[in-house]
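1. compute the structure for the input listed below.
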Amino acid sequence: MRARWGLLALVAAVAVAENGLSGWLRYAPLPDGQRQQYASSLPSHIVALNSTSTSPVYTAGQELQDGIQRILGRKLKISQEHSAWTSFNSSFVLVGTLSAYDKLGSQNLSTDLVPDGFWLNIKGGAVTIVGQNGRGALYGAFEYLSRIAQGNFADADIVSNPDAPIRWVNEWDNMDGTIERGYAGRSIFFANGSVATDLTRVSQYARLLASVRINGIVVNNVNANPRMLTNETIAGLKRIADSMRPYGVRVGISLNFASPGPDGLKETATFDPLDPTVIAWWEAKTNQIYQQIPDWAGYLVKANSEGQPGPLTYNRTLADGANLFARALRPHGGIIMFRAFVYNSNMNPAVWKDDRANAAYDFFKELDGEFLDNVIVQIKYGPIDFQVREPASPLFAHLPNTNAAIELQITQEYLGQQDHLVYTPPLWKTILDFDMRVGGKPSLVRDIVSGQRFNRTLGGYAGVVNVGTNPNWLGSHLAMSNLYAYGRLAWDPTGDVQSLLQDWIRLTFGSEPSVVKVITDISMASWPAYENYTGNLGIQTLTDILYTHFGPCPQCQENRWGQWTRADKSTIGMDRTVSNGTGNSGQYPPEVAAVFENLETTPDNLLLWFHHVNYTHRLHSGKTVIQHFYDAHYDGAAAAQTFVPAWQSLQGKVDGARFDDVLFKLRFQAGHALVWRDAVAGYYYNLSGIADEASRVGHHPYRIEAESMALSGGYRPVAVDPFEAASNSTAIVVGSGPNNNGSGEAATVLDFPLGTYDIAVGYFDVAGGRAHYGAFLNGEPLHEWYGDLEDHLGHEFSTKLDAHSATRITIPNVDVKRGDVLKIIGLADGNEGAPLDYVAILPKGVVD
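-> All right, here's what the predicted structure looks like:
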């Protein structure tokens, strides 16, 4: 039997509270005072000008009835008859399409609506919501509910049109129910090789998407399975489309380019896009889909990238490949989204001129004008891969005769995987607002992807989301702000990201001023903090790109995948100049290229993206590159520590369950930010030999290394690889092997003056076991915990001692005096040998 200490309970019992399932559509009751304020002008009736249950207008009526009842405490009757409007036209909510509204004979719209646009008029107790189509009517209904849910009862006359027609989300779900780069449980769409039986969550997701004006979804992984096109799967996709249709969300899928061929469904001898039998197969398959799903959105294709098949296999162009699908879709009004994420994934970092960042431009620029008009080239926002900071992809400037969409990532693949708070819209805005200066004229990226700059008919946005079965969809309550803001920015990319955030806060957590302020403050500080402690000056996110993409591993960068830093003992950074480097700066239009080519005019935050410099090179700030690295990593980690007390100040103002969930993650982030800080700063100190001017790097006066403690039982020292993942490069573990259940003790006599301290324990939480730990002071229990973060967090876990598994726990407010004995007891479990790194005895206000 496993020993237990009976110490502090790990998880306290909490009252039943919200789980995040409703997201920002909670429609929480307003305080009595606000409800009374609106009572005299509250509408008495809802008229929804459509009685078809699959219509978004019908859905709008249901949403209005439910929302008003929950927000204001009054259930309004719904009528679908046009005649009802004349009976209730003094106090009503009318919702319908423009064509239905015209039939009433009293329209007064003065501004044209485009597809999906809406008109919202609020005047006393009369509310009129008119959509150019059914989706627009539903969007207008959600806008009205959002206003009253935030206590906004002011009269309004709003015409709102989308900036771009394509506002899609991409899900990277696999047919077996797993999700690539998903951090919130298993798929809501697929299970055991088929479409899931219960699609309740799919309908709920469609509701969330519609509320932020998303009109399309691709439900499966871009690394697609040919079985997506079997008769059984198509029948399942019909059920998904049926579940999402009432919310106006059209469904599409990712395709495996080789689906009909010998390595796919084995129905053709080839997958050559110019082969007549292949063309006929895709036409027949597409016709079959539209017979079952008439409002099918179209296809998304990843071809000739990262081992995926494509037209280059047959020496055809990427345009040939895209047009294969475009011709099959064209008679039905369908769209093909063709990803520009094409590059050689077996590159040699020793070749100075090689550069993955050049790939999209090199593959697609000369194909401009060769794509059919229902093809949209889907371009990642930067030239590499969703890094913490990249310049805008130069390809946006070079497709004037081709429809384009920008691909953004809501799921935080390289940005902490939803276990670090990172509010990403400020990052996206740096791209959307970037001026490419094509032809010397204003050419903002947002105007290029909308189609406005080059007078294109199609274009817009694709956001990689990867929701899962976790009740709060993304595995983090605070991460949902990114999905909310994505939809709103896709509709209007000029939106202010802080204002969008605050709308989301009020809808999700309520309008109490301190709640709005705290969540605003920590969210707006989160991306700068994460950039500082992970990878600044344009060096990319210094994560382990060979493994989990989660924790730090600066030494992992130089590999075949092309995300290089070119760091050596004296220098760092990619030389992407035309004069001496890879030529990437020259891919931008001349005005922009001139800025990036010049070391002196390149902004500091992109310096190492475009230039290879000495560690001693001085930035515009006056600091050297290496000192900036040290300072930024310490500043970023310190900022992450402030998120915890800020959130704790909201106790009692946020319901218990969500308060505890967020606090748990912020505490984890605070500890892991220090792991990042120490690993990156320590690595570059070791590599360069240049000391930190503030004498912080490599100096931890409050730490006691685990290997220096008195060890007994099964504990033994082990070297950690990579070395920078552990304090002093060493940890202690109990035994090894899958059946390990031994124990060990590590004790030390404290030499700190009398006072109250926080005691931090650095340890490793490895997948494959749930080790049990206890901390004791002079034999008295302080705290117990388990190595069970995999039960509480969603990031990719590691099976070894590294910077992915490195973490820490803090025991606050411990009274300590010289001579006290601190002991840590570890009980191993399976693959997890109760690994310990250090303990830190921290005076109040000191960040280790």
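2. from here on, contacts and neighbour counts on C-alpha atoms
-> Fine.
3. by contact count, what packs against the helix or strand where residue 626 lies?
-> Residue 626 belongs to helix 625-648 when assigned by DSSP states H and E. Packing contacts for helix 625-648, counted by 3 or more C-alpha pairs under 8 Å, 6 or more residues apart in numbering; DSSP states H and E, involve helix 513-534, helix 656-688.
4. what's the local residue count around residue 368?
-> Residue 368 has 14 neighbouring residues, counting by other C-alpha atoms under 10 Å.
5. same deal with residue 469?
-> Residue 469 has 17 nearby residues by other C-alpha under 10 Å.
6. list the contacts of it.
-> Listed by C-alpha atoms under 8 Å, 6 or more residues apart in numbering, the contact partners of residue 469 are 184, 185, 186, 187, 188, 201.
7. quick one: contacts for the closest residue to it other than its chain neighbours?
-> Nearest residue to residue 469 in three dimensions, chain neighbours excluded: residue 185, at 5.1 Å (C-alpha to C-alpha, 6 or more residues apart in numbering). Residues in contact with residue 185 (C-alpha under 8 Å, 6+ apart) are 468, 469, 470, 475, 794.
8. so the residue nearest to the fourth one when sequence neighbours are not counted: helix, strand or coil?
-> The reference is to residue 475. Leaving aside its sequence neighbours, residue 475 sits nearest to residue 184 (C-alpha to C-alpha, 6+ apart; 4.3 Å). At residue 184 the chain is in coil, as set by DSSP: H, G, I helix; E, B strand; the rest coil.
9. here's the other one to compare against:
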Amino acid sequence: MTMFPPKVSRVLKPGNSLFQLFRIALFVGLLICQLHVKSQNLCSEEDGYRMWLRYERVGDQQLLEKYRKQIQKISLNNDSPTMQVISDELSHGLSGLLGTDIERTLEVNSDGILILGTPENSSSIASLNLQGQLGSLGDEGFLIENKLLDGNEAIVIAANSDIGVLYGTFHFLRMLQTHRDLDEISVYSSPHCKLRLANHWDNIDRSVERGYAGLSLWEWSTLPNYKHPRYTDFARISASIGINGVAINNVNADTWFITDHFQEKITVLADIFRPYGIKVYISINYSSPVSLGDLNTADPLNSEVIAWWKKKTEDIYSRIPNLGGFLVKADSEGQPGPKTYGRDHAEGANMLAELLKPFGGVVIWRAFVYGERQADRVREAYDEFVPLDGRFMDNVVLQIKNGPLDFMPREPFSPLLGALPKTNTMIEFQVTQEYLGNGNHLVYKGGMFEETLDADTYARGKGSTVGKVLAGEVFDYNTSGMAAVINPGTDRNWTRHPFVQSSWYAFGRLAWDYKLSSEQLAEEWIRQTFSNDKEAIDIMKDLMQVSSEAGVNYREPLGLTHIGTGFHYGSAPWSNRSKRFHQADKEGIGYDRTKSGSNAAEQYHSPLSEVFNDIDRTPEMYLLWFHHVDWNHQMKSGRTLWGELVHKYYEGVESVRQMQADWKSLEGLIDQHRFLHVKSLLEIQEKDAVRWGNSCVLYFQTFAGKPIPQELEKPEHDLDYYKDLESEIYVP
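-> Sure, this is the predicted structure:
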């Protein structure tokens, strides 16, 4: 029986030369196919799933041999779940980085031993008498040092708790991944913020609000029986950058998340996260006693309501002892809250805080509130919460968005940050790119986070930066921190665009230490995620550093905001909502928030309030946020406002084009799979930047009545074309 058709079989007779040639050709073909399959498998290894925990073999042979000499054995006691996690991570990381399995020992009898532990679980650590050094590092901090132990050279990773050792382990592996010298190590590190949270806007049906990377990570239909490996990998990824809490569901909360049915499922996640030092937080719906408890009210001062929440809280903690607490969005965007019943935010939050306190839980109360009560919604959070300062219990934390509006590409910092000396405060950033191209655009947000954290609030005079406020260095906060809306999904690389990972990484590291620079964090991420090649690092780092300003320029330059479509992808300056914010007319453009307008500038401490009230002193990046500016206003560049605005949109486009050129120069320096992926996404980004910029320039031109500067390329189409196009485009 032959595999070939009859005519072919008559020609390809066994033994003849043609048959031999065919066999050779077939063998070569099969070999090529196998190599192709293997190459595809190799590409799949570089699909972004491993994030910054790739643990690739150290490519510098000289450095590799040095590392192998310095790390010959590991000494640790893995008698707790967290220490077992540390043992597993070290085995995985060191075998990948060093290309060899490392011997385990409890004896320190030679050089080249890595010793990990606490004074309680390691006799070697205890013998070093490190209590003085460890005393200032708290429960989560760690030290990494070279030590002589019984005459033998060792590297020590020590902490006061197993979780501290875990953080030290990830830091040590980071040092190896980024090719740091291990000679004379002296690292002392502890988190500046107590709460370091990843907020997920996941829904019951596994959709994700403002999520652009597939379905929710949490497979509710298979929990609690099936524990997807991604849950553990998510915990590893989070813990590696110091995240210690996860709010698992949307702040626009479904009441089902606190039912017994879902508590069974959430318990499994909490159990997986616990060894990694990660607590679970649940977003609750304030009207749950009505929806689930058959009560006719959710009044926080009603005794039946209090009793209902007390029992519910006790039930949840009986299943999830490491519950961090509740996250609450109340009296905002249609969500129920205490004001429905004539109570204020403090009364609403304190009722829950009283019930959580015996379990060590906290209430994270979002300060993102707005309705139709004020013409200028950026005033609302400050006006509502400042009068309540000092009335919240000490286990309530107000979670304040980085800006006073809504995660815009650029906003001044929220004036609430620095206005609440008696109320625990944390900031809420956004990693998911709601207003910056969703999962399609390359925008590294590290610089945006840094810009906010370095901003001076003047709350206690000059130098009272937002970062210091959040670290409890300005006010005596019992609890403070940082949260970020991250929204990873089931896409293989977690975030759809590979570079959204970089913003996730930067947030976690800054939540641990707000003093780190975005440039340093970009380089760390590149080295761990792509390459330690200097040329590749320099190109990618420069590209990342300009990406955020590019995103601002082609979207909303000079302080413009909310110039978007209803689903927040694209520019629609003609929409009614956009008009409310840019307020363009024949005289000029921008929102007057000075004394002659909404006077939102008064909410900032002096001298900022005076600066923002003065059109000549206001930084130009916030100019149209605070002022309605004449089209002929002279800018620092020498251009009129109209000319500067148009140039900014075009600068954004040109920056993306330069990013494209820079990225193309990386071919051959990084893996082809991700190279081609990002190359394609940059093509989309360039098209979007052109369309969004042209939409705004042509629309604002109808008010300014001025020509586009001669040196700039003219839009390919008229305004009606862009209006029609934008109304038809939807990118989920």
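10. drop the TM-score for these two in here.
-> Once superposed, the chains reach a TM-score of 0.90 (TM-score structural alignment, normalised by the length of the second structure), with 685 aligned residues with a C-alpha RMSD of 2.3 Å.
11. I figured the residue nearest to residue 475 of the first structure hits residue 474, correct?
-> Yes - in this structure, residue 184 of the first structure is within contact of residue 474 by C-alpha atoms under 8 Å, at 5.0 Å.
12. so what sits against both of those two?
-> 466, 467, 468.
13. what lines up with the first one in the second structure?
-> In this case it means residue 466 of the first structure. Taking TM-score structural alignment, residue 466 of the first structure has residue 487 as its aligned residue in the second structure.
14. if we can go back for a sec, want to try CSV for the contacts of residue 469 of the first structure, with distance to residue 168 of the first structure as columns?
-> Shown next, in CSV, are the contacts of residue 469 of the first structure (distance: C-alpha to C-alpha, whole Å):
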residue, distance to residue 168 of the first structure
184, 20
185, 22
186, 21
187, 18
188, 17
201, 18
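15. which of these ranks first by neighbour count?
-> Within the contacts of residue 469 of the first structure, most neighbours by other C-alpha under 10 Å means residue 187, with 28 neighbours.
16. aligned partner of that one in the second structure?
-> In the second structure, residue 187 of the first structure lands on residue 216 (TM-score structural alignment).
17. its match is in contact with residue 204, isn't it?
-> No - in this structure, residue 216 of the second structure is not within contact of residue 204 by C-alpha under 8 Å, at 9.0 Å.
18. rewinding a little: okay, the helices and strands packed on helix 625-648 of the first structure in TSV with mean neighbour count and distance to residue 760 of the first structure next?
-> Below are these laid out as TSV (neighbours: other C-alpha atoms under 10 Å; distance: least, C-alpha to C-alpha, whole Å):
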stretch	mean neighbour count	distance to residue 760 of the first structure
helix 513-534	21	20
helix 656-688	22	9
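19. which one of those lies nearest to residue 557 of the first structure?
-> Comparing these against residue 557 of the first structure with C-alpha to C-alpha, the closest turns out to be helix 656-688 (12.2 Å).
20. packing partners for the closest one?
-> Using 3+ C-alpha pairs under 8 Å, 6+ apart, helix 656-688 of the first structure sits against helix 513-534, helix 625-648, strand 806-816.
21. adding distance to residue 93 of the first structure, write the ones you listed out as a markdown table.
-> What follows is these, written out as a markdown table (distance: least, C-alpha to C-alpha, whole Å):
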| stretch | distance to residue 93 of the first structure |
| --- | --- |
| helix 513-534 | 30 |
| helix 625-648 | 39 |
| strand 806-816 | 53 |
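22. that older thread, want to throw the helices and strands packed on helix 625-648 of the first structure into CSV with distance to residue 126 of the first structure?
-> Below are these laid out as CSV (distance: least, C-alpha to C-alpha, whole Å):
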stretch, distance to residue 126 of the first structure
helix 513-534, 30
helix 656-688, 37
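23. tell me the SS of the aligned residue in the first structure for residue 568 of the second structure?
-> Matched to the first structure by TM-score structural alignment, residue 568 of the second structure sits across from residue 549. The assignment at residue 549 of the first structure comes out as coil when based on three-state DSSP.
24. go on, residue 279 of the first structure?
-> Per three-state DSSP, residue 279 of the first structure ends up helix.
25. to which residue of the second structure is it aligned?
-> In the second structure, residue 279 of the first structure lands on residue 306 (TM-score structural alignment).
26. for its match, which non-adjacent residue is spatially closest?
-> Going by C-alpha to C-alpha, 6+ apart, residue 306 of the second structure has residue 300 as its nearest residue, at 6.6 Å.
27. hang on, the one you found packs against residue 351?
-> Yes - judged on C-alpha under 8 Å, residue 300 of the second structure makes contact with residue 351 at a distance of 6.1 Å.
28. map residue 411 of the second structure onto the first structure.
-> Checking TM-score structural alignment: residue 411 of the second structure goes with residue 390.
29. and what of residue 476 of the second structure?
-> Match for residue 476 of the second structure (TM-score structural alignment): residue 455.
30. the helix holding residue 626 of the first structure corresponds to what range in the second structure?
-> By TM-score structural alignment, helix 625-648 of the first structure lines up with residues 641-664 in the second structure.
31. number of residues surrounding residue 376 of the first structure?
-> 27.
32. any idea what residue 57 of the second structure aligns with in the first structure?
-> Per TM-score structural alignment, residue 57 of the second structure is aligned with residue 29.
33. so what's that match up against?
-> 70, 71, 72, 73, 149.
34. hmm, try it at 6 Å
-> Going by C-alpha atoms under 6 Å, 6 or more residues apart in numbering, residue 29 of the first structure touches 70, 71.
35. what do you get for residue 653 of the second structure?
-> residue 689.
36. quick check: it vs residue 588 of the second structure, distance?
-> 24 Å (C-alpha to C-alpha, to the nearest Å).
37. equivalent analysis for residue 543 of the second structure, please.
-> 34 Å.
38. cool, and residue 504 of the second structure?
-> In this view, residue 504 of the second structure and residue 588 of the second structure are 38 Å apart by C-alpha to C-alpha.
39. between those two, which has more neighbouring residues?
-> The residue with more neighbours, out of residue 504 of the second structure and residue 588 and counting by other C-alpha under 10 Å, is residue 504; that gives 26 against 22.
40. quick one: map that one onto the first structure.
-> Using TM-score structural alignment, residue 504 of the second structure pairs with residue 483 in the first structure.
41. which strand or helix spans its match?
-> helix 480-491.
42. mean shift between that helix and the second structure?
-> With mean C-alpha distance after the TM-score superposition for the first structure, helix 480-491 of the first structure departs from the second structure by a mean of 0.5 Å once superposed.
43. and that helix with helix 513-534, angle?
-> Orientation of helix 480-491 of the first structure against helix 513-534 (axes from the mean of the first three to the mean of the last three C-alpha atoms, to 10 degrees) gives an angle of 90 degrees.
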